[in-house]
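Chemist: Coordinates only, no sequence provided:
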């Protein structure tokens, strides 16, 4: 990769572009990520780094790497910090708050991007005025940067129908079931952040922003690979293929814990649906209200597995499990999860 930054003349003359990077103790990997951003075929107009109270040299390394090239290329650099660690969602929200560009790319500190990521994904916003968020695939790599032979969308076990919905811009039909958007692969229109408001308790930043974008038919999946997504012991949010261990964890989670977690999320979602901030389609609201109602019914399931069987079969046959969750997988999960 060339260390020579893209010139001003190589940028789009249309929508302005920012990179919002969230950092925390990332001194081992941040050099490679910053190099990949400065080596893009289309440079951003601004870079905002929000640091979550790092105790290593993350901030000084990033600033030293970008200040010279940023100034030479006319890129505005902003570094903001927290007094105390606030977590990934709050850190990304803080970074977004300090951007001014029309379109913002989310960046982790420990990945690295292919050279045409920004140029290619930003072009979707030029072509689609109503687009609010675009996301893509990524190769999973280990701590040393070696490919793990797995991509993010494979690790999520995305179904053919879920892919069809996301690629065609009908993302709500997929996201009403589960989150399928990995934030560090995404670019979003800055207006989306104002529309989405505060992130409700229980939601991750990328999940919430994607849900709000999809509610307006403004979410798009470009299924190509534009970056390497590093997996290591320090990941706050990572990706892994769901295997037997993960399956046992999900089926072994007590119903009480499962219900508290989802009730917290749905309380915030219901408030948003009824708030003045809501600007989604009637179809999206119907799907989300249906999801809330389904989980309210799920709370009524008895502790006895035998007594759960017939209600679960009925809701499976009516299509609720397929419409609002992962079909047979979650029907069996509701049946076999321990009651307490």
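Modeler: Sure thing, it's come through. Because the structure is predicted, anything quoted here is derived from the model rather than measured. Numbers count the residues shown, from 1 in each chain.
Chemist: make it CA atoms for all contacts and neighbour counts henceforth
Modeler: Will do.
Chemist: how about the strands of this structure, start to end?
Modeler: According to DSSP state E, the chain carries its strands in the segments 17-23, 46-51, 76-81, 103-108, 112-113, 133-141, 147-151, 187-189, 219-230.
Chemist: how about those, which one is nearest residue 178?
Modeler: strand 219-230 (14.5 Å; Cα to Cα).
Chemist: Against that first model, consider the following:
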């Protein structure tokens, strides 16, 4: 049976941390190790972590406290490198795991030796774990078209457009860590790791809700944070900055030379489309019509963005 490491990264999370940690030790299939890395919390998080370790000696709990604040991306990278077992479960400090999460995820990986990264659905709950009436996939607005692409192994096309993987639900094989770490500047861990994983192995999802994903005002990133909000641009400068930044990130991925020929061709075309959208944003209205219309006709807007909606947006924004 595959052995499991759970990595928990904490920073000023004492309000919800105890509930999360307790959900890890009541799993139907116990984790083989729990690694907790605190990023210089100034609240009671570290005291709770020390108490948790002391009260549960039957579990292999390893705790660490950073000397300097690293930020959540570097902290997750550090924690992942500390993991010693085959499957690495990423765990946020403010959620609650369903008791069957580990056993169901282990089963998925056991059935598919090529699976390198898995993410799952989740209950979306409020501060007091009250059901908010939608699951995580619905809140992320993952479309039927995206699910179809994901089902047939075309994750790369989905992830280039936008990230649909939530780090709090992500599990990876430890043997890919050398290929995905360190996280490059500008990328989020749950954005970069699945992107590379689908190029060197296989990414999949589990539609079962295996955690309660808590929405609260202090979310670092997520549905209530900066990482999952749909961005509406109202100024040319913002448009240029966003698409230029995304293109520069993808050029960095391109330079890793890990994509197959087909994936490389798609990536090259995707970057070209981003550059086109930057250039067209600088044109006056009357000069935008023909180039945008031509890109609609050749299918670029459908292949690399949201079709007519994206084309209309590129035409209308000031």
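Modeler: Received, thanks. Quantities reported herein were computed from a predicted structural model and do not represent experimental measurements.
Chemist: Quick one, which of the strands of structure 1 gets closest to residue 334 of structure 1.
Modeler: When the strands of structure 1 are compared by Cα to Cα, strand 147-151 sits nearest residue 334 of structure 1, at 28.9 Å.
Chemist: related to what we said a few turns ago, could you save the strands of structure 1 as a markdown table and add columns showing distance to residue 282 of structure 1 and mean neighbour count?
Modeler: Shown next, in a markdown table, are the strands of structure 1 (distance: least, Cα to Cα, whole Å; neighbours: other Cα atoms under 10 Å):
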| stretch | distance to residue 282 of structure 1 | mean neighbour count |
| --- | --- | --- |
| strand 17-23 | 31 | 26 |
| strand 46-51 | 36 | 25 |
| strand 76-81 | 39 | 16 |
| strand 103-108 | 26 | 24 |
| strand 112-113 | 37 | 24 |
| strand 133-141 | 20 | 24 |
| strand 147-151 | 34 | 14 |
| strand 187-189 | 22 | 26 |
| strand 219-230 | 16 | 21 |
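Chemist: Can you lay out the ones you listed as a markdown table showing distance to residue 279 of structure 1?
Modeler: Below are the strands of structure 1 laid out as a markdown table (distance: least, Cα to Cα, whole Å):
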| stretch | distance to residue 279 of structure 1 |
| --- | --- |
| strand 17-23 | 25 |
| strand 46-51 | 28 |
| strand 76-81 | 31 |
| strand 103-108 | 20 |
| strand 112-113 | 33 |
| strand 133-141 | 15 |
| strand 147-151 | 33 |
| strand 187-189 | 15 |
| strand 219-230 | 14 |
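Chemist: Figure out which of those strands is closest to residue 338 of structure 1.
Modeler: With Cα to Cα, the closest approach to residue 338 of structure 1 among the strands of structure 1 belongs to strand 147-151: 32.3 Å.
Chemist: In structure 2, what stretch matches the closest one?
Modeler: Aligned by TM-score structural alignment, strand 147-151 of structure 1 corresponds to residues 131-135 of structure 2.
Chemist: Could you check stretch 238-255 of structure 1 and say which residues are buried?
Modeler: 239, 251, 253-255 (16 or more other Cα atoms under 10 Å).
Chemist: now do stretch 254-263 of structure 1
Modeler: Residues 254-255, 262-263 are the ones in stretch 254-263 of structure 1 that count as buried (16+ other Cα under 10 Å).
Chemist: before we move on, back to that, tell me the one among the buried residues of stretch 238-255 of structure 1 nearest to residue 120 of structure 1.
Modeler: For these, the nearest to residue 120 of structure 1 is residue 239 (23.8 Å; Cα to Cα).
Chemist: these two touch, right, the closest one and residue 230?
Modeler: No - with contact defined as Cα atoms under 8 Å, residue 239 of structure 1 does not count as touching residue 230 (9.2 Å).
Chemist: mind checking what residue 83 of structure 1 lines up with in structure 2?
Modeler: Mapped onto structure 2 by TM-score structural alignment, residue 83 of structure 1 lines up with residue 67.
Chemist: contacting residues for its match?
Modeler: When contacts are counted by Cα atoms under 8 Å, 6 or more residues apart in numbering, residue 67 of structure 2 touches 39-40.
Chemist: Would you mind finding the match for residue 296 of structure 2 in structure 1?
Modeler: Checking TM-score structural alignment: residue 296 of structure 2 goes with residue 316.
Chemist: Its match reaches residue 325, doesn't it?
Modeler: No - taking contacts as Cα under 8 Å, residue 316 of structure 1 lies outside contact range of residue 325: 10.3 Å.
Chemist: who has more neighbours, those two?
Modeler: More crowded of residue 316 of structure 1 and residue 325, by other Cα atoms under 10 Å: residue 325, with 20 against 17.
Chemist: That one corresponds to which position in structure 2?
Modeler: Per TM-score structural alignment, the equivalent position to residue 325 of structure 1 in structure 2 is residue 305.
Chemist: which helix in structure 2 runs the most residues?
Modeler: Longest helix of structure 2, by residue count under DSSP state H: helix 261-281.
Chemist: chain center to that helix, what's the gap?
Modeler: 22 Å (Cα atoms, centre = their mean, to the nearest Å).
Chemist: go on, stretch 159-167 of structure 1?
Modeler: Computed by Cα atoms, centre = their mean, the chain-centroid distance of stretch 159-167 of structure 1 equals 17 Å.
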